[in-house]
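> pasting the sequence and the predicted model now:
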Amino acid sequence: MLEEPEERPGVPDALVAPASSRPRRRGRTVRLIGAAALLGLVAGTCAGYLVQAGREPTKLPPLSQPALRQAKGGVEPLTAAQDPRLRTDGDLRKLLLKRPRGARQEGWVPRDGWMGLAAYARQYTRPAGEFSDLVTDQFRRAAVTGWKDGGAYGVEIRLVQYRQEDSMAAADASHNLESYAEGEPQTDSWAVPGTGDGQAYVHHRPDTKNGYLPVYSAEAHAWRGDVAMEIWIYGTKPVPKKTIMDLAKRQMERL
């Protein structure tokens, strides 16, 4: 049986349809089907409204809900292990590393272990500008310790705390010191484990002055919460990586 030829524009239906079929009126048929579908949709919608109108209204749940019972007893406060702020809001000096046995405290360290705003600003080459910046950064306090380890190295550790009402000043201060350290020539650096972005640095080029022995240095910077950690080591011999990394790791574990 032959297939029906493809319909072409301008060709009458009687020439392309089989003899047993009637000429097709496609346009009218489509219009009739569309009208019937529309009448069916309207009729169905009206019937639905009539059925719904004959039913009794469904009761809605009350807007007011029963009051929940309050648990008895108070909420237990967080421990120092759960809330680091409990440690740093106390005596910050207690979080400093202890002076090694046999090491002696050096004269540059304050006897009471505290360094105020003016004293801390004087540690920088431009104290007046640093003082203004520290006021803007909401400097709170600094706890300091330090010692002379035999005849080779001097160590100083600072925990600098900020109020941080308007900015992450502790993180900013740590990052600024890292930028200065990275700009020093002949410097190696390593990430301090467990600190996120803390870094330790060993400077291989010594500072030299006429009449003085060359001074080598190393430093480490990290932060946690509102406290920035600074560690400085100076000596007449190159500072080993292990020395600065060990101090930085142990000090951050206490924060």
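It's in. Numbering: from 1, shown residues only.

> make it CA atoms for all contacts and neighbour counts henceforth
Noted.

> the helices in the stretch 1-150 of the chain, which residues?
Per DSSP state H, counting those that start in this stretch, the stretch 1-150 of the chain carries helices over the ranges 13-16, 26-53, 85-88, 117-121, 127-136.

> got the contact list for the third one?
This points to helix 85-88. Thr79, Ala80, Leu95, Gly225, Val227, Leu255 (CA atoms under 8 Å, 6 or more residues apart in numbering).

> returning to what we had before: tell me which of the helices of the stretch 1-150 of the chain sits nearest to Ala71.
helix 85-88 (26.2 Å; CA to CA).

> buried stuff in the closest one?
By neighbour count with 16 or more other CA atoms under 10 Å, helix 85-88 contains the buried residues Arg87, Thr88.

> where along the protein do the strands fall?
Under the criterion DSSP state E, the chain contains strands at 114-115, 139-149, 153-162, 187-191, 199-207, 215-224, 227-235.

> mind listing residues that contact the shortest one?
Taking contacts as CA under 8 Å, 6+ apart, the residues outside strand 114-115 that touch it are Arg93, Arg141, Ala142, Ala143, Val144.

> with the fifth one instead?
Contacts of strand 199-207 from elsewhere in the structure, counted by CA under 8 Å, 6+ apart, are 178, 181-182, 184-192, 214-222, 238-241, 244-245, 248.

> list buried residues within those.
By 16+ other CA under 10 Å, those give 178, 181-182, 189, 191-192, 215-222, 238-239, 244-245, 248 as buried.

> thinking again about what came up before, mind giving me CSV with the helices of the stretch 1-150 of the chain and columns for distance to Ser174?
As requested, the helices of the stretch 1-150 of the chain are exported to CSV (distance: least, CA to CA, whole Å):
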stretch, distance to Ser174
helix 13-16, 88
helix 26-53, 72
helix 85-88, 17
helix 117-121, 15
helix 127-136, 13
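
> second structure follows, compare the two:
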Amino acid sequence: MDAPDTPPERPRGRRRTGVLIATAAVLGVVAGTCVGYLIQAGREPTALPPLSQPSVAQAEGAGPEPLSAAQDRKVKVDGDLRKLLLSRPNGARAWQDPPGSDGWMDAGELAETYKYPAEAFRNLVGTREFRRAAVTDWRENGDLDVEIRLVQYRQQETGTEAADAADNAYYFADQADDTDSWPIPGTGDGRAYVHGKPDVFYGVSQYSAEAYAWRGDIAMEIWIYDTKPIPRTKVLDLAKRQMERL
């Protein structure tokens, strides 16, 4: 036989038993109250305690001090995002053809850094809810190039765009051959990658390393390029110091 579309009606006998038990309990309470009243009536009256109570001293001050702008992360990340980027090391110089404009990258400029720019642009302004991106770059020690981006998405109340962007970057970085990775201290799931196999451009070998992490609505991206292998301490140090500024 097929199961009924609706559950069967609860048996009435169980419901009636519950009512009888509840009624007996009420009668028992009433009887106990009457007995207690008769006993209390035969006793001497007891004086009530005074209504006045000792005053309680209030703590001094009007409450905790509000956070300063430096301590309040929301104030910090809603300001000039470029100020949160690491400063160029002493002796380093900017690239001749720096990315973005005046330290900023719009959605179109950021999309151009992807393999499929049109699709990346649609994702950035649609699903990803791109807000803005700050970028810095420098060359140090002759051939070592560094680029750091802070990509800010819409507030986390509407999604987890920064975390999703980092997860996406982890996935593709792990796919590269001859790649080692390490967690970035103090970032939860942030990771740094060093690629042991160089790319060759016009007969010149170029090694690379990268790092990704996120905090709140900001995703951090770091790339390092050099003509010789890049030590993991280099990329880990940059990533750790950059995340400490967020």
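Structure's in. What do you need? What you see is a predicted model; the values in this text were computed from it and never measured.

> picking that back up, as CSV, the contacts of helix 85-88 of structure 1 with distance to Gln164 of structure 1 and neighbour count would be great.
Listed next are the contacts of helix 85-88 of structure 1 as CSV, based on distance: CA to CA, whole Å; neighbours: other CA atoms under 10 Å:
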residue, distance to Gln164 of structure 1, neighbour count
Thr79, 22, 11
Ala80, 20, 11
Leu95, 20, 17
Gly225, 9, 16
Val227, 10, 28
Leu255, 17, 18
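
> which of those sit farthest apart?
Of all pairs in the contacts of helix 85-88 of structure 1, the most separated under CA to CA is Thr79 and Val227 at 19.0 Å.

> how much space between the residue nearest to the spatial centre of structure 2 and Glu129 of structure 2?
By CA atoms, centre = their mean, structure 2 has its centre lying nearest to Gly216, at 3.8 Å. Separation of Gly216 of structure 2 from Glu129 of structure 2 (CA to CA, to the nearest Å): 14 Å.

> repeat for Val30 of structure 2
66 Å.

> neighbour count winner among these two?
A side-by-side neighbour count of Val30 of structure 2 and Glu129, using other CA atoms under 10 Å, places Glu129 first with 19 against 12.

> residues contacting the aligned partner of the more buried one in structure 1?
Using TM-score structural alignment, the partner of Glu129 of structure 2 in structure 1 is Gln138. For Gln138 of structure 1, the contact set (CA under 8 Å, 6+ apart) comprises Tyr162, Arg163, Gln164, Glu165, Ala169.

> residue in structure 2 matching the second one?
In structure 2, the residue paired with Arg163 of structure 1 according to TM-score structural alignment is Arg154.

> shouldn't its match be in contact with Phe130?
Yes. Arg154 of structure 2 lies in contact with Phe130 (CA atoms under 8 Å); the separation is 6.4 Å.

> now for Asp89 of structure 1, how many residues are close by?
Neighbours of Asp89 of structure 1 using other CA under 10 Å come to 10.

> quick one: it from Arg140 of structure 1, how far?
11 Å.

> just His203 of structure 1 next, same as before
Distance from His203 of structure 1 to Arg140 of structure 1, by CA to CA: 30 Å.

> ok, the two, which is more surrounded?
Using other CA under 10 Å, the more surrounded residue of His203 of structure 1 and Arg140 is His203, with 20 against 16.

> return the residue of structure 2 aligned against that one.
Checking TM-score structural alignment: His203 of structure 1 goes with His195.

> how much space separates that match from Thr187 of structure 2?
Taken as CA to CA, the span from His195 of structure 2 to Thr187 of structure 2 is 21 Å.

> now Pro98 of structure 2
28 Å.

> same check, this time on Leu150 of structure 2
Counting by CA to CA, the gap from Leu150 of structure 2 to Thr187 of structure 2 is 15 Å.

> tally of neighbours for the residue mapped onto Met105 of structure 2 from structure 1?
Taking TM-score structural alignment, Met105 of structure 2 has Met115 as its aligned residue in structure 1. Each residue near Met115 of structure 1 was counted by other CA under 10 Å, and the total is 20.

> for the one 3 residues further on, same thing?
By other CA under 10 Å, 13 other residues sit near Ala118 of structure 1.

> and if you look at Asn123 of structure 2?
The burial count for Asn123 of structure 2: 15, using other CA under 10 Å.

> not counting sequence-adjacent ones, nearest residue to it?
Glu129 (7.9 Å; CA to CA, 6 or more residues apart in numbering).

> measure Asp137 of structure 2 to Tyr170 of structure 2 for me?
22 Å.

> sorry, slip of the keys, the one I care about is Asp199 of structure 2.
20 Å.

> ok, now Leu67 of structure 2?
Taken as CA to CA, the span from Leu67 of structure 2 to Tyr170 of structure 2 is 34 Å.

> and whichever residue in structure 2 pairs up with Gly183 of structure 1, how many residues sit next to it?
Correspondence of Gly183 of structure 1 to structure 2, assessed by TM-score structural alignment: Gln175. Counted with other CA under 10 Å, residues neighbouring Gln175 of structure 2 total 9.

> measure Ala222 of structure 1 to Asp166 of structure 1 for me?
20 Å.

> residue in structure 2 paired with His221 of structure 1?
Checking TM-score structural alignment: His221 of structure 1 goes with Tyr212.

> ugh, typo on my part, it should be Leu96 of structure 1
In structure 2, Leu96 of structure 1 lands on Leu85 (TM-score structural alignment).

> quick one, what contacts that match?
Leu85 of structure 2 sits in contact with Ala134, Val135, Thr136, Ile148, Arg149, Leu150, Gln242, Arg245, where contact means CA under 8 Å, 6+ apart.

> the fifth one: neighbour count?
The local packing count at Arg149 of structure 2 equals 24, with neighbours defined by other CA under 10 Å.

> likewise the third one?
When counting by other CA under 10 Å, one arrives at 23 neighbours for Thr136 of structure 2.

> Provide a list of residues in contact with the nearest residue to it once chain neighbours are set aside.
Leaving aside its chain neighbours, Thr136 of structure 2 sits nearest to Ile148 (5.4 Å; criterion: CA to CA, 6+ apart). Residues in contact with Ile148 of structure 2 (CA under 8 Å, 6+ apart) are Leu85, Val135, Thr136, Asp137, Met220, Glu221, Ile222, Trp223.
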